[in-house]
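Enquirer: need coordinates for the below:
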Amino acid sequence: MSRPYAEVIGDPIVQSKSPVIHGFWLDQLGLDAEYRKTLVTADDLPAYFAQRRGDPDWRGCNITMPHKLAALDHVDDRGDVRNGIGAINTVFRAEDGTPVGTNTDAGGFYAPLAGFDFTGKPVTVVGAGGAARAILFALARMQVGPVTLLNRNVLKAGVLLSSFGLKGQALPLSSAISPDTALLVNASTLGMAGQPPLKIDIDPIQDDAVVYDIVYAPLETPLLTAARARGLETVDGLEMLIGQAALAFELFFGAEPPRDRDDTLRDLLIA
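Expert: Predicted coordinates for the structure are as follows:
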């Protein structure tokens, strides 16, 4: 007998921790549903969505690299995400069966920063990919001060800053961090297992700065290790991962996940 399911798609996909998160919540709530991981290549993306449209058990999917932009071409964009964030990380099945794209990364990124006030304060962001789009979207709504975007392709970074109405500058990846930086965010895959390291010197930044690394494999990145050695406030990649997953879970299964058990979930993810 079939049962409702959601999944995470990407290429590669083996590293995804989303099945652990959603599986934990499904078990805790006693819901008769499942969450899978599915390898989908760029060439297979159109066929994937065409097939899932006809599957009544499919509740949606999370989207990881490299499909966050391309997937927009295969789903409904009822919230005009294309002209907002410009990338999606979640697709849910609407009541009429239509796959609808949205982005829960922005909310997931913001959640652990809700207790801080970065209004008018300088921010440095590394990377200009799909995750960076959601982060810049959130930063614009947080009314932060000037944003310095470090990226290999400076022109692309400059266009991205402008598209979100953020004041600041785009600089090469090798540029030194401004001492005025109040929030440093690694929004790239640099430092992730299997990816090049993130070579960045955080010594110049102020003692009350916050360092946020969205990489979660490994969880303890060299950037976070260096920040903690400085005594700086840090936010690791699991914070954003769990936060964005919680928003997606409710869209998929119509139930609010038990966030009071996050400590247990984190232990599972770290094990």
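Enquirer: going by C-alpha atoms from here, please, whenever you check contacts or count neighbours.
Expert: Will do.
Enquirer: what's the local residue count around L155?
Expert: 12 (other C-alpha atoms under 10 Å).
Enquirer: how about the one 10 residues further on?
Expert: Applying the criterion other C-alpha under 10 Å, we find 12 residues in the vicinity of G165.
Enquirer: just F118 next, same as before
Expert: 17.
Enquirer: pretty sure it contacts V144?
Expert: Yes: taking contacts as C-alpha atoms under 8 Å, F118 lies within contact range of V144: 5.4 Å.
Enquirer: can you map out the helices along the protein?
Expert: 18-29, 45-53, 105-110, 130-141, 154-163, 222-229, 237-253, 262-270 (DSSP state H).
Enquirer: could those helices go into a markdown table alongside distance to D213?
Expert: Formatted as a markdown table, those follow (distance: least, C-alpha to C-alpha, whole Å):
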| stretch | distance to D213 |
| --- | --- |
| helix 18-29 | 18 |
| helix 45-53 | 29 |
| helix 105-110 | 10 |
| helix 130-141 | 12 |
| helix 154-163 | 19 |
| helix 222-229 | 7 |
| helix 237-253 | 6 |
| helix 262-270 | 16 |
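Enquirer: how about this one, so we can line them up?
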Amino acid sequence: MSMEKIPLAGVIGSPIAHSKSPQLHGHWLKVNGLRGHYIPMDISPNDLETVLRTLPKMGFVGLNVTVPHKEKVMEFADLVTDRATLIGAANTLIFRKDGRIHADNTDGYGFIQNLRENAPKWNPKAGPAAVLGAGGAARAVVASLLDAGVPEILISNRTRVRAEALKNDFGKRLTVVDWVQAGNMLEEAVTVVNTTSLGMIGKPRLRVPLDGLRKDAVVTDLVYAPLKTRLLAEAEEAGCVTVDGLGMLLYQAVPGFERWFGVRPVVDSAARAAALR
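Expert: All right, here's what the predicted structure looks like:
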């Protein structure tokens, strides 16, 4: 009788205790009746390479990657998808049977899926998108919006030079707007995205004036603690369709789980509840 190895996966970052991923993947393993485990691991940058070389030998089939390792892991990958290269970061690693490490970025996929599922009438081609923030999450969002056919992206960041860097990387469909003028870009935008941590529990407020929001805009916030941020509350009052940030977390997790454990998991109210536990 051959004993099947129990597949292991997990998430690496530092800090990692706040991650919702173990609850989510644990839920999916359970509802699908799969043998397997998903473990949070606090890994220091100095140990990253050692860990990536060792985990496959311990039965790990892959990892999610979060701050501060998303850029660095790409240096140790043997295969990197086009979208991870474009975004400049990886959030999903697959340890292949031949020993090679495959790096992907599913953040943009998760972002777009969340919009399509929760704002079914959303039409990316209907007009410009306004993006607040220019960090790693913004890169994934911008890449996926351009891919979905958004004609123009207005981007604003507290440090303008970071927004300029995104324009340099992603090209002429991006227009950089000064942070003090960020409220003005909402007047044109039919898609509005906050990729900053402003408005998150324990972080400063998002002080961008929101009175320019269009009624026909779809507004989404990557922050999901609280689930209804001030941006989403005010957008709802203005008559916009709003999409909270938890869905992106759920949908970005789907491709990795499927690759590691062989079953495509379902994003539903039970999965949402598991992530919020």
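Enquirer: among the helices of structure 1, which is nearest P99 of structure 1?
Expert: helix 45-53 (6.8 Å; C-alpha to C-alpha).
Enquirer: tell me the buried residues in that closest one?
Expert: By 16 or more other C-alpha atoms under 10 Å, the buried positions in helix 45-53 of structure 1 come out as 45-46, 49, 52-53.
Enquirer: export those residues to JSON lines and append columns for distance to G191 of structure 1.
Expert: Formatted as JSON lines, the buried residues of helix 45-53 of structure 1 follow (distance: C-alpha to C-alpha, whole Å):
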{"residue": "L45", "distance to G191 of structure 1": "27"}
{"residue": "P46", "distance to G191 of structure 1": "31"}
{"residue": "F49", "distance to G191 of structure 1": "31"}
{"residue": "R52", "distance to G191 of structure 1": "34"}
{"residue": "R53", "distance to G191 of structure 1": "36"}
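Enquirer: dump the residue contacts of A84 of structure 2.
Expert: For A84 of structure 2, the contact set (C-alpha atoms under 8 Å, 6 or more residues apart in numbering) comprises 90, 103-105.
Enquirer: between these, which has the most around it?
Expert: Most neighbours among the contacts of A84 of structure 2, by other C-alpha under 10 Å: A103, with 31 neighbours.
Enquirer: I figured it hits I87, correct?
Expert: No: the pair A103 of structure 2 / I87 is not scored as a contact, 11.9 Å apart, by C-alpha under 8 Å.
Enquirer: just to revisit the earlier point, nearest to S174 of structure 1, of the helices of structure 1?
Expert: Using C-alpha to C-alpha, those put helix 154-163 closest to S174 of structure 1, at 11.1 Å.
Enquirer: so which of the contacts of A84 of structure 2 is the closest to L231 of structure 2?
Expert: Looking across these and measuring by C-alpha to C-alpha, the closest to L231 of structure 2 is N105, at 26.5 Å.
Enquirer: I'd say that closest one and T92 touch.
Expert: Yes: counting by C-alpha under 8 Å, N105 of structure 2 does reach T92; the two are 5.9 Å apart.
Enquirer: and which of the buried residues of helix 45-53 of structure 1 is nearest to A131 of structure 1?
Expert: L45 (19.2 Å).
Enquirer: quick check: the gap between the counterpart of that closest one in structure 2 and P68 of structure 2.
Expert: Counting by TM-score structural alignment, L45 of structure 1 corresponds to L48 in structure 2. Applying C-alpha to C-alpha, to the nearest Å, the value for L48 of structure 2 to P68 of structure 2 is 10 Å.
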